[in-house]
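J.: model this:
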Amino acid sequence: MSDKKPVESRLQSQVILVTGASSGIGKESVITLLARGHIVYGGARRLEAMEDIKALGARVLFMDMTREETLTEAVSTVLAEQGRIDALVNNAGYGSTGAIEDVPLSEASRQFSVNVFGLARLTQLVLPSMRLSGFGTIVNLSSVGGRIATPMSGWYNATKYSVEALSDALRHECRGFGIRVAIIEPGGIATGWTAQAEASVASVSGHTAYAPMAARLLRVFADYGPRLSRPSVIASLIVRAIEARRPRRRYVGGFGARGALLAVRLLPSFVLDWVIGWQFGR
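T.: As a prediction, this is how the structure comes out:
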């Protein structure tokens, strides 16, 4: 664990832990990393949904981001079997939608537990071994929604804004230990996220004072559906961040991502507010 090889040799075949590996971006990332010769552990709650990546050579672990004991056990297993963890991909997360007034605080708290506190605790668990070896990469999955907030997604946006802030602080804190931190900011990706968001906005705000805005969001989802990018687009960015000698601070990809972030950077706040208001109605 204390073996400090040159960075170039450490990048070639790494021990990588990927969360949320049972579907979507996480599963695609595991498949891509395996194909590139890395030793990959995939973690998720649904072990049966990871049988396919297990058949490809991945080691699968039961991980529930809201249960610390499962995170501790997963990290201990990897370290016991491999002696090190070179990269952590914090991909696990979800987004339920609805007006801020309508979403129960218990649900808001659960989103933070999964998207922020689970991510943070797992990061805490892998950092000591990375510091000891003098090498490591933390890849945190944020979202375009971590840079721009939109109606009906306020609680999800809040979790992803938090991921952005934690990642930036972590990058500064860990630079002197040889640990790199990269943020991935996906746009629209064809995963189960959209179906879950559609169901939650309909049930939470579909019959409240915010029903017209909820209906508009459902129309936006329907319009964007055919144009969503494949998970492989983001998986390729994750691979780039892990294998780069000097990874970028942020990687952006997926439907609508670059255009949205360009608008955030260039448009005055009042113009951006008008655009969002026009898109989602009032």
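J.: contacts and neighbour counts: CA atoms only from here.
T.: Noted.
J.: Which stretches in the stretch 101-250 of the chain count as strands?
T.: 136-141, 179-186, 250-253 (DSSP state E, counting those that start in this stretch).
J.: Save those strands as CSV, and put in distance to F270 and mean neighbour count too.
T.: What follows is those, written out as CSV (distance: least, CA to CA, whole Å; neighbours: other CA atoms under 10 Å):
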stretch, distance to F270, mean neighbour count
strand 136-141, 29, 27
strand 179-186, 24, 26
strand 250-253, 25, 19
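J.: what about those, which gets the closest to G225?
T.: strand 179-186 (15.0 Å; CA to CA).
J.: ok, the closest residue to A92 other than its chain neighbours - contacts?
T.: Counting by CA to CA, 6 or more residues apart in numbering, G20 is the residue found nearest to A92 once chain neighbours are left out, at 4.0 Å. G20 is in contact with G26, K27, G42, G43, A44, N90, N91, A92, G93, counting by CA atoms under 8 Å, 6 or more residues apart in numbering.
J.: hmm, try it at 7 Å
T.: Contact analysis of G20 by CA atoms under 7 Å, 6 or more residues apart in numbering lists G26, G43, A44, N91, A92.
J.: and if you look at P231?
T.: Listed by CA under 7 Å, 6+ apart, the contact partners of P231 are G24, I25, E28, I189, A190.
J.: Same question for V60.
T.: V60 is in contact with Y41, G42, G43, M50, K54, counting by CA under 7 Å, 6+ apart.
J.: quick one: secondary structure of the first one?
T.: Y41 falls in the strand class when you classify it by DSSP: H, G, I helix; E, B strand; the rest coil.
J.: picking that back up, export the contacts of G20 to a markdown table and tack on neighbour count and secondary structure?
T.: Below are these laid out as a markdown table (neighbours: other CA atoms under 10 Å; DSSP: H, G, I helix; E, B strand; the rest coil):
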| residue | neighbour count | secondary structure |
| --- | --- | --- |
| G26 | 26 | helix |
| G43 | 29 | strand |
| A44 | 24 | strand |
| N91 | 25 | coil |
| A92 | 25 | coil |
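J.: To check against the first, give me the structure of this:
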Amino acid sequence: MKVVLITGASSGIGFETAKLLAQKGYKVYGAARRVEAMKVLEKFGVTPIKLDVTNNDSIHNTIDTLIEKEHRIDVLINNAGYGSFGAIEDVEEEEAKRQFEVNLFAVAKLIKLVLPYMRQQRYGKIINISSMSGKIPAYLGGWYSATKYALEGFSGSLRLEVSDFGIDVVLIEPGSVKTDWAIISADNLERSARGGAYEVTATKIAQGLRKRYEKDMMSDPAVIAKYIVKSIESKKSKAHYLVGFAAKPLVFLHAVLPTKIFDVLLKKFS
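T.: Coordinates of the predicted model:
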């Protein structure tokens, strides 16, 4: 039975992935700050662990606990993520740094702790949940997009470094996903721009986010979970899984259109 650790398991993609993996017979440890939100996962066989990815002691304790119980770790899914939308000018420096701490440095810390065990067993899969915003710029989401672009480069380098040890690194790059994060992002975007130079644009984008959420113009988290499981179970996983609503067409257009034309389209339809 393969042992899996997934962060950000209290809701959304993480919750659905933990549930699906447990149903398929994996030994799953779901990690998040809100342990009470993972209680329902216990009936599927998931073991909840309290984890704050911004706290070094919490990160070390999580890995120590898992290794003490299982003596191995086969799959690490770095799903915990954080995005605070707003114009680059409007977002405070500390808020920008926090996004990098959660979306990149916490990922790196967890990976560095599990790699010795994966090397020893000559097997492991590291699944990093990125975003289509790591492939194309996010309008009024520059800091979030920057963290995901960084995660893409980090994961590519890591894949090269660990492949000789039987360890695979996979990037999941979802498009728009229907989670509470969409509404929270819309609220934060409006709040950050209130009374400033970007208020009109921010209001328009926030309204668009809410409209897409209400009209189901976003993928169900369970859809993304299926691709994560597919990447784990595949003997020859792809390096990138671009999945979910609008991801493939937008990334394709970004690749083939002149940059300034794509910019116009992105601004028009955001």
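J.: could I get the contacts of G20 of structure 1 as JSON lines with distance to I138 of structure 1?
T.: Below are the contacts of G20 of structure 1 laid out as JSON lines (distance: CA to CA, whole Å):
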{"residue": "G26", "distance to I138 of structure 1": "14"}
{"residue": "G43", "distance to I138 of structure 1": "15"}
{"residue": "A44", "distance to I138 of structure 1": "18"}
{"residue": "N91", "distance to I138 of structure 1": "11"}
{"residue": "A92", "distance to I138 of structure 1": "13"}
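J.: Please pull up the equivalent of V251 of structure 2 in structure 1.
T.: Counting by TM-score structural alignment, V251 of structure 2 lines up with L261 in structure 1.
J.: In which helix or strand does the aligned residue in structure 1 for L41 of structure 2 reside?
T.: Residue correspondence to structure 1 (TM-score structural alignment): L41 of structure 2 is matched to I53. Taking DSSP states H and E as the criterion, the element that holds I53 of structure 1 is helix 51-55.
J.: quick one: the match of V251 of structure 2 is in a helix?
T.: Yes: under three-state DSSP, L261 of structure 1 sits within a helix.
J.: just to revisit the earlier point, which of the contacts of V60 of structure 1 does structure 2 keep?
T.: Contacts conserved in structure 2 for the contacts of V60 of structure 1, using both residues aligned by TM-score structural alignment, their matches' CA atoms under 7 Å: Y41, G42, G43, M50.
J.: quick revisit: how about the residue nearest to A92 of structure 1, what's its partner in structure 2?
T.: For G20 of structure 1, the residue aligned by TM-score structural alignment is G8.
J.: Check R230 of structure 1 too.
T.: For R230 of structure 1, the aligned position in structure 2 is D220, judged by TM-score structural alignment.
J.: what's the burial count for its match?
T.: Per other CA atoms under 10 Å, the neighbour tally for D220 of structure 2 reads 18.
J.: quick one: the closest residue to it other than its chain neighbours and V169 of structure 2, what's the gap?
T.: Nearest residue to D220 of structure 2, sequence neighbours excluded (CA to CA, 6+ apart): K178, at 5.5 Å. To V169 of structure 2, K178 of structure 2 is 26 Å away according to CA to CA, to the nearest Å.
J.: F100 of structure 2 now?
T.: As judged by CA to CA, F100 of structure 2 and V169 of structure 2 stand 20 Å apart.
J.: Assess the claim that the match of R230 of structure 1 and G175 are in contact.
T.: No: when contacts are counted by CA atoms under 7 Å, D220 of structure 2 is not listed as touching G175 (10.7 Å).
J.: Helices of the stretch 51-200 of structure 2, start to end?
T.: 56-70, 93-100, 106-121, 142-162, 180-193, 199-214 (DSSP state H, counting those that start in this stretch).
J.: average gap between the third one and structure 1?
T.: I take that to be helix 106-121 of structure 2. Here helix 106-121 of structure 2, set against structure 1 after superposition, deviates by a mean of 0.6 Å using mean CA distance after the TM-score superposition for structure 1.
J.: hmm, who's touching that helix?
T.: By CA under 7 Å, 6+ apart, the residues outside helix 106-121 of structure 2 that reach it are V53, T54, I59, R72, I73, D74, N78, G124, F165, I167.
J.: Same check on the shortest one?
T.: Contacts of helix 93-100 of structure 2 from elsewhere in the structure, counted by CA under 7 Å, 6+ apart, are Y82, G83, W143, Y144, T147.
J.: what does the first one align to in structure 1?
T.: Taking TM-score structural alignment as the criterion, the aligned counterpart of Y82 of structure 2 in structure 1 is Y94.
J.: What about its match, how many residues nearby?
T.: Using other CA under 10 Å, Y94 of structure 1 is surrounded by 19 other residues.
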